[in-house]
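K.L.:
this is the structure alone, sequence omitted:
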């Protein structure tokens, strides 16, 4: 038996502008050399372009895009 306690699950924080956890998770995925401010600039520019071109809520478009690329079935490998 381990003497250490179990690790608590960390919840993702929300981003400062849209208050959305999905945006913050995406920023953490595209971090380049630890430059989080650069990653935020990239995401916010992309969201602004989505807003201008589609004239809809850019967060719903982002959510649909993420949902479209995630696999529907989890694949397990036998080792």
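P.N.:
The structure has been received and is ready for your questions. None of these values were measured; they are calculated from a predicted model.

K.L.:
alpha carbons only for contacts and neighbour counts from here, please
P.N.:
Will do.

K.L.:
what about the helices in this protein?
P.N.:
21-29, 36-54, 58-69 (DSSP state H).

K.L.:
just the angle for the last one relative to helix 36-54, thanks.
P.N.:
Put plainly, it is helix 58-69. On the basis of axes from the mean of the first three to the mean of the last three C-alpha atoms, to 10 degrees, helix 58-69 is oriented at 100 degrees to helix 36-54.

K.L.:
and here is the other one:
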């Protein structure tokens, strides 16, 4: 019998404004040093600006942005017979959403606007129209999977 402590998965509550699990996860990726209220203010500010600019429902805007950025495949490296192969494989929805949220947050920090709120707004609007750094990152990953499609029969 194992003597390790059992790991319990933390339950993430839905966000207060929209009641969505996806938005609560996105806020958690924005959060820094445990300051959730600040992360919520940043996210809701950026969503309000985007909904005003695009004149659409903010929840559906976020869903479309995440759909535009989320990848379908992931690449893992495996050493077979002395050579390392990059093996593409299909990933599930939760993992692809995780990648898309992380990419949006990371690439919004690289932008040149003033303040993180404006950087996040710019990245989200660009990802809505499929010309942001995050969508380019997704396209690069798709190109890698196309190049390594021959190795997809290997097991990981």
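P.N.:
Nice, I can see it. Predicted, not measured: the structure shown is a model, and the values here were computed from it.

K.L.:
quick one on the thing from earlier: most packed of the helices of structure 1?
P.N.:
Highest mean neighbour count of the helices of structure 1: helix 21-29, a mean of 17 (counted as mean count of other C-alpha atoms under 10 Å).

K.L.:
that one vs structure 2, average distance?
P.N.:
Helix 21-29 of structure 1, aligned to structure 2 and superposed, deviates on average by 0.7 Å (mean C-alpha distance after the TM-score superposition for structure 1).

K.L.:
need the contact partners of that helix.
P.N.:
The contact list for helix 21-29 of structure 1, computed with C-alpha atoms under 8 Å, 6 or more residues apart in numbering, reads 12-15, 36, 39-40, 43, 63.

K.L.:
how close does residue 67 of structure 1 get to residue 37 of structure 1?
P.N.:
Per C-alpha to C-alpha, to the nearest Å, residue 67 of structure 1 is found 25 Å from residue 37 of structure 1.

K.L.:
please convert the helices of structure 1 to CSV, extending it with distance to residue 78 of structure 1.
P.N.:
Below are those laid out as CSV (distance: least, C-alpha to C-alpha, whole Å):
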stretch, distance to residue 78 of structure 1
helix 21-29, 28
helix 36-54, 37
helix 58-69, 24
